[in-house]
Structure formats: structure tokens, C-alpha cells
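Trainee: generate coordinates for the sequence data below:
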Amino acid sequence: MFSSKHSSCTTILVGKKASYDGSTIIARNEDAGDAVNPKKFVVVEPEDQPRNYQSKLTKFSVKLPDNPLRYTSVPDAVPDKGVWGEAGINAHNVAMSATETITTNSRVIGADPFEKDGLGEEDLLTITLPYINSAREGVQRVGKLLEKYGTYESNGILFSDVNEIWYMETAGGHHWVAQRIPDDAYVIAPNQTGIQEIDFDDPDSFMFSKDLRKFAQEHHLNPTSHFNFRKVFGSDTQLDRHYNTPRAWYGQRYFDPESVKDKTPMSNDLPFICHANRKITIEDIKFVLSSHYQDTPYDPFAPGADYKTVPYRPIGINRNQELSILQLRPGIPSAYSAIQWLTFASNPFNTLTPFFTNVVNTPDCYRDTTETLDSHNAYWANRLISLIAADHYQALMQDIEDYQLKEMGYAHERIAQVDQQMAEKEASGSHVVRALGQANARTADHVMKATEDLLTKLVVKASQDLPGSFTREHY
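Mentor: From the prediction side, this is the model:
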């Protein structure tokens, strides 16, 4: 069995009636096992999609259909250990993010062992996203693959279209369940099995492997009189209480403090389906996925704090590699309604860039990430910023927050500008694709210039206060 090197992500799902503009929104941090794991942002054209897929981590292989769709992807810059496509939107405006590594228990893997040569996070986006026309179809395709080939790990998989969001969780090697997220709800998933009560008679809200209930009965997996997927297939360990549940607690606290007033970071009964006390914005999602328990005793960046002794794992950490917020907007022509908000490296110190996804290429500063450091590349520039800022947090965060505020304002302005340009041109087909590609390039150039300027400012400021500093004023 392989354990994923991208093993500690955090997911947020926001239904269309819970979001600020009626969009369906799915988002996930990709966190690697190491602090540095260079990522890039690409478009995969149908002619570049493999027809016979072979995993690099296992012996898993599968023949893929002959009619793939174009799609965006955020793969590893160095493909030696696989694709790890992670997040994207296809040409039919279906979004997918895979995967949120989750937990299980020994009784489950004893009854349905993991498949050492099954599929996993390395593979899932590549073998699924180009072949689906809706979020529901995404669940169905992955379900069939899981039942046939099995998996070597436990994962949560995110799907959305402009109408629905589905969250899918695996159980053991071959079993699974998926729940449609209610339109007025949001979800925070922190590396822990989350789905709770399953209604086997509600196909509009739940899908599952065909023998799931029988499997649980035959192997005496269900300790309750009802069917709570988290209780049956999940875990409740010391690691969960320090590594997983605190992230859900902080996110739920942010969206509605009253909902967790009687809870603690270690509460093991936090709800899966939640409701915020307001509409949720892109900025809200970015804040939570960058958070490190601000305004609590657990903030590792608080003055005098020792990050080595903080009891709970933050969401925004040095091992963040990329964050994709996949937004499918209603009431806008489908040719330019889908946006992939993207950023690289440690989330407390970066900003999002909005990319329209109906394009055939991505800007080179996001696409051409190298294995070695290049400060003119988005991944590496943000990695350098996070390295400097983490050691000089109090001195530099005002500059970073000013940059984040300004560039998020620019991002919203750019979306409105491009929407208006597309509407005025009434462009269609290849004309839209070309215009959106040009718009993305302009947006990326602006954000990259601002990021390089910030990097320069931080280097200059941080260099003034280093061991060995010496000025004439010392005499």
C-alpha cells in the first residue's frame, strides 16, 4: 500500500444558495509531505490525453475512452512520480478536485483491504475529468473504477457543475458513498471521513457502492442502529483530535461562531453539513484555507508563540503547494462562466489569480514551472515569499496584507472587465477561447509583477534585521 505524498489537504464546498453570487464553489488546498513540491497550471488538449493510462506509483493501468474533453489541471512540475493533476474544470464546465486524503479504521480495511495496485490521488483527475458531463457523472465514473480496480488509500473527491456539488468518500479498497451538498449549505473537510447519516432511499441526495449496506452488515461494521457513514467507516483517534477536527472547528467558528460555542478544537461530533450566518465569498474561502487559528491561543505566528509546541495543525502551513477555488457562475454564458482561482505555496502569504478555463493554454509564468528555483515563476516567487515571511511574520505581514487586498480587488475588477468584453463582442467558438487566453495572460502578468515587487520589498526589509547586521549607529 502506498500513502499519498499529498496527504494533508483541506476542502471547502459551498452550495449555490450559500454563495455570494449563486455560484457553486469547490475548493481545496493541496498539501504535500514536503515543504517544496513545485506545481504548474496547464490545459490538457484531447490529443494530449493518454488513451492507455499507466500509474507511476503502482501497476494500475486502464484503457481510457477515445473522446476526452479539454480540461485544466495543476500537475506536479516534475512528473517522475506521476501526474497529480489535483484540480481542474473541463470544456463542459464540470469541476473536479481530487483528492482530500481521509481516515478509516482497522475493521474496515480488515473487511475490504486496500488494493496495493489500485488507483489513487496520482491518477484520479486524469482518468475522470475529461470524460464527464456533470458532477453526478463524475461520481458514477469514479464509483465504477473503484469497484473494478480498488484503491490503495482513503480519499474524498469533489465534483461540481453549475447546479450541483457532490462529495464522494471511499471506504476500504472498493466501497464508497457520495452526498449531494444541499444548495444552502457549506462543508469543511479536514482529512477525516465526514459524511454522516445516509438515506439509502434518496437517490437525489446519495449515491453509494451497490453492496454498501450489506457489506457493513456482514462484517459487523455498524455499531449504531442507523447508518452514519462517519461512525461506520471513519476514525476517532488522538491524531484526529489534534490534526483534523481543529481545522473544521476553526472554519465553522469563522462562518458562524454560535454554531460551535459549545465545542472545542477536539470535539469529535462537529457536523458535516453546515450553514453559515451570511453568504460565503471567495475571500471567505481564501481566509479559511489560509488560516492558522488567528485570534485564538493556538496561533503559531502570535507574538511569543513557539510553533513547535502549538497543539493543533493549522490549515495554512508551509506544506501548502497550490489552492484551486473552482467557481461555476450562473446567469453568464457558459463560454466564459467557469473560473479557476489559483495560487501557489503557503496560503497565509499569497493571493489568488482568477483564470477563465475555456482556453487552450495558460500563461507561461504559471505553466512553465521548473524543478530548480526561478523567481520569475509564480510557484517559486510565492515559495520565496513564504520562506521570508514565516521568519519575519510580525514585521512583514502588513506589506503582505496590503498586497493581498489590492490584488484581490484587481481580480474582481478583471473578471467584470472580461465579462463585459465578452458580452460586447458577442464572440463565440474559437474567438472566445482566444480572447479569454489573452485576458488570462494580461491578468497573470499583472499579478506576477505585483508578486515580484512584493518579493523585492520583503527581501529588502528582512535583510535589515539579520544576525550579523552592523551599522555605524552601533558606535
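
Trainee: C-alpha only now, for contacts and for neighbours.
Mentor: Will do.

Trainee: residue 456: neighbour count?
Mentor: By other CA atoms under 10 Å, 12 other residues sit near residue 456.

Trainee: in three-state terms, label it for me.
Mentor: helix (DSSP: H, G, I helix; E, B strand; the rest coil).

Trainee: and the gap between it and residue 434?
Mentor: Look at residue 456 and residue 434: by CA to CA, to the nearest Å, they are 33 Å apart.

Trainee: would you do the same for the sequence below? I want to compare the two.
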Amino acid sequence: MKKIILTTFLLFSIYTIDIFACTNLIVGKSASTDGSTMITYSADSYSLYGELYHWKAGKHAPGTMLKVYEWDTGKYLGEIKQAAETYNVVGNMNEHQLAIGETTFGGREELEDTTGIIDYGSLIYITLQRAKNAKEAIKVMTGLVAEYGYYSGGESFTIADPNEVWVLEMIGKGTGRKGAVWVAVRIPDDCISAHANQARIQQFPLKDSKNCIYSKDVISFAKEMGYYSGKDEDFSFAKAYNPLDFGGQRYCEARVWSFFNKYNKDMAKFVTYAKGETQDPMPLYVKPDRKLSLQDMQAMMRDHYEGTDLDWRYDVGAGAFHSPYRWSPLEWEVNGQKYCNERPIATQQSGFVFVAQMRSWLPDAIGGILWFGVDDAANTVYTPMYCSITETPECFRVGNGDLYTFSWTSSFWIHNWVANMVYSKYDYMHEDVKKVQQELENKFFADQGKIEAEAKTSLSDAPAILTNYSKNQAQYAFDRWKKLGEFLLIKYMDGVVRKEKDGQFQRNDYGGAASPQRVGYPKEFYEKVIEETGDKYKVLY
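Mentor: Here you go, the predicted structure:
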């Protein structure tokens, strides 16, 4: 009997995924500037190596089995029946423009099923190989966990096709009770939504199957377990299965609030909720004040709460160069009192990030684009990977390096090399990064129309055309980013700033290196040094 294996090339570590680890942003087709649906995903974990996964389409004989390995750890969980036909999958999107993202909320620990075969990561990638649209994906996902058991904790999934976007929230029933309780809500076409490691579905319509689907026992099970005792119509999935705490607000819901606040002026009042000061929850979705573009979504994934009450670039923790980053752990203690770092959307520990764009007016092979990047969203380049490509670029290829094997041909390592230079002198160096980001992403947008017109002239050749194009764009971006790293190393070496114009370093009259600027530190930093040290460094004569 032939067996197909869901290989462990998805797996990058023996460690579990970090808490408060991912972010999904959502835009309905009537809320976007061009009529596309869009979702984002930041796969955040210190143990995740950024690669672009790929499964070829295939047909499978009856009796074929599929081995399942937990996405986070590589642990073998068991095997399931393979589908008769599977679809081409590139990253988190398949050839039918179906895209799926997730964030982990965990929820009640007693509901984890240690005997389940389907973990949340495998659930995503198996479903992408089996479903053509969002509603079909929900059916596949809930059917798989009902038949084989759900191994993971609570999850929020974003499931999108060119016409619809749904949020599915799911949690197991505990060891010995196979399956899961769940609810799925369709996001209105003219709205935006988001989730970030906290369950977000509160009350939901019980008699609107067009816009809400749920397991028959989602409420009765909560009552049985003692999580809820009121009327069915007042039931809140989030309150029953993932009760809110300070971390759920400040580290998780705050990211959702930052997105909502950016595009809906009425959401400013929820800043106290984002900070954990009040507990009245935000809505699952809101109507934006204006329509959002692809570029808006890419920029939002680079957010660090700039310009809000949670902006943390100007206190002592940001250092002399106003870094919007802090190093782990998320919480720390001084004199018996706990304190926290902020947890913005853009974070240093991302493995990969994407903005998935699904366009209903184009053939599937052309319409679906995974704008893909590796490492920190604020320091990456979103590169177009079409959903029909049959090979991945070398710089994103699975197996090109790993978390403990540096590779000079891997985008993940090149981006980490650049980002880890930038973090220490953020004010200066990130401006150089932004210039190259804009240069590359503007090029991709400018090239898009021409390549899509070429692909439309012969749809049978479109996958080959777009495969070659995606690979070339990725390699171009990789080469340019490597040059950026070399440029930054020279310009900022040893704490000075070497003079340059348009990327060319200035030389003296004899062809040698011009004297660099000894820039030192900002004035306010020196003032803080004197405040702390007094006359220790005073020049006496």
C-alpha cells in the first residue's frame, strides 16, 4: 500500500510555539480599494525558520494514507486517509485562491486532547490541499478533527477565498472526547477584522447559516463543563473558552485595536481596553473609514503602535536610538512588582509573514498572490508568489539552511543579518532599510500588470510563466537585500556614519575614504547620562 507522508520539512524546532505568537489582519472585498479580499499572517516564534512551503497537486489511489506530524515539534501523531485529489499549495494559499492563517489563543488547558491526530498546523496545510473555497475549508477542517481528534489548544483561523472571509474559532474537548467545539463567522464584505492570540467571537447569530456556522454542542458543552449557565442567545464563545486576562488584552487585543484604530476613528475610545484598564470587548469587525489597499496592509504589518498611547520609542527602554523593540521575556519583575513589554504586530521573532491577496475577477492561476516575506515584517520585503507556481525560489526553498545552519543563499538568514544590525541603531539605519523596501516593492507593483497580461494570453502556460517570474523577483530581492547588508555594514561600522549620496560613498581628493561623521548619541541621551552619573565624566581642564 502506497503511503504519502506529510513531511517534516514544515518543522523547524523541537520547541513549542511561543505564547502570543501570531497576528492575522482581515479585509473584506468591499473594504479593499480594488475589490480583492486580503488577509495577513505573521508566523512569530523564536523557533521557526522562515521558508516557503510547497505541495504539488496530485491524485491518490484508494487506501493511500497520509502521515501527520505536529507542525510545531515534528512529533508523529498518526495517519489519516489521503484525499483522492489534492491541490497545488504554495505557503498558505492554494491554486484556487484559498488562503488560511491562524493565531493561537490556547484557552482552557483541560480541553487539550493528547490523543488527537490533527494539530492546528497540519489542519491548515492538509485543508489547503483538499478545499476549493472558504466554506468547503470549514467543512474539511471541522470534519478532520471530528474524525481524527484535535491535538492542539484553542485556535483562531482566518479562512479566505476571492469572495468571502471567515473567522473560525476552535478548541478541543479534552482527552477521551474526540473532536472540537467551534464557531465560524463570516466577516461582512465592507468590514475589516483581526485576531491576535485571544478568542474574539463573542455572541453569534444562532439562525443565520449564511453568515454563521457552529458545532451543535458549542453551547451545551460549555454548560456541561460549567463554563456558562445563561441563555443560548447570550452565549459568548470567547468568554466561555478563553476568559480574558491582562495578557489577552495588552499583548493580544492591543494589536487588533491598533489595526482598528488606524482605520476607524470611533475605535480610539477602546485604547483603555487595549491597555487592560477596562474590560468591555471590541467588536469582531468594524467598517473602516476608507478602503484599504495592499500597501496599507503591508504597512500595517510593520506597525509598532507608532503615534498611539502604546508607542514605546521614547522612554529609556528604547535606548539612545529609539528602538521599537525590547528583548524577551515579555514580562519582568522589579522589587516584587511585575512589568511588561509591549507586544506590537511587527516583532523580531517572526519566521515568515505574508499578505494574501485574492482577486475574483481574474483566473485563479493569476488572481491569487501570496506577498511573502521572511523574518521581521518591519525589516522584510513582500515579494509576489503566485498561487499557481510549481516551484519555490532557491532563497525561500525548504532545506536551504535551518535555524542552526546559516546559509548565504537563504532569505531568512540575509534578512536576519540586516535586521540585527538595524536594531542597535534603529533611528539611523532603518531609514536606509525603508528606502530599499520601497524601491523593491514599487518595482513589484510596477511589473505586475505586464506579467499578468502575458499570463492571461495563454492560461495553460500561466503556471510556468508565473513560476519563472516569482522565482526571478525573489532572487532579485534577495540580491538587492544582500547588497543592502554590505552597504549598512560599511556605512555604520564602528559607531560612525560614513558619508554617502545615493548609495555611493564619498571619497577624499586622493581617492581614499572621506572622514566619517562622529555622530555619537542624541542630546536627550547625554542628558540622561549626566542625570545618572553627575560629575563622573566631567572634563576638568
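
Trainee: need the helices for the stretch 251-400 of structure 1, in chain order.
Mentor: For the stretch 251-400 of structure 1, the helices defined by DSSP state H, counting those that start in this stretch occupy 282-290, 364-367, 378-391, 393-425.

Trainee: against structure 2, where does the second one fall?
Mentor: Same thing as helix 364-367 of structure 1. Mapped onto structure 2 using TM-score structural alignment, helix 364-367 of structure 1 covers residues 394-397.

Trainee: so the most centrally placed residue in structure 1 is in which element?
Mentor: Residue closest to the average C-alpha location in structure 1 (CA atoms, centre = their mean): residue 28, at 1.5 Å. Using DSSP states H and E, residue 28 of structure 1 sits in strand 24-31.

Trainee: packing partners for the following helix or strand past that strand?
Mentor: Per DSSP H and E, the first helix or strand lying C-terminal to strand 24-31 of structure 1 is strand 42-44. Here strand 42-44 of structure 1 touches strand 71-73, going by 3 or more CA pairs under 8 Å, 6 or more residues apart in numbering; DSSP states H and E.

Trainee: buried residues, the strand it packs on. List them.
Mentor: By neighbour count on 16 or more other CA atoms under 10 Å, the buried set for strand 71-73 of structure 1 is 71, 72, 73.

Trainee: between those, which is closest to residue 306 of structure 1?
Mentor: The nearest member of those to residue 306 of structure 1, counting by CA to CA, is residue 73 at 36.9 Å.

Trainee: how near is the closest one to residue 255 of structure 1?
Mentor: Between residue 73 of structure 1 and residue 255 of structure 1 the computed distance is 29 Å (CA to CA).

Trainee: try residue 326 of structure 1
Mentor: From residue 326 of structure 1 to residue 255 of structure 1 the distance is 19 Å (CA to CA).

Trainee: more crowded one of those two?
Mentor: Each of residue 326 of structure 1 and residue 255 has its neighbours counted (other CA under 10 Å); residue 326 has more, 33 against 21.

Trainee: excluding chain neighbours, what is closest to the equivalent of the more buried one over in structure 2?
Mentor: Matched across to structure 2, residue 326 of structure 1 falls on residue 356, judged by TM-score structural alignment. Setting aside the residues directly before and after it, residue 356 of structure 2 is nearest to residue 370 in space (CA to CA, 6 or more residues apart in numbering), at 4.6 Å.
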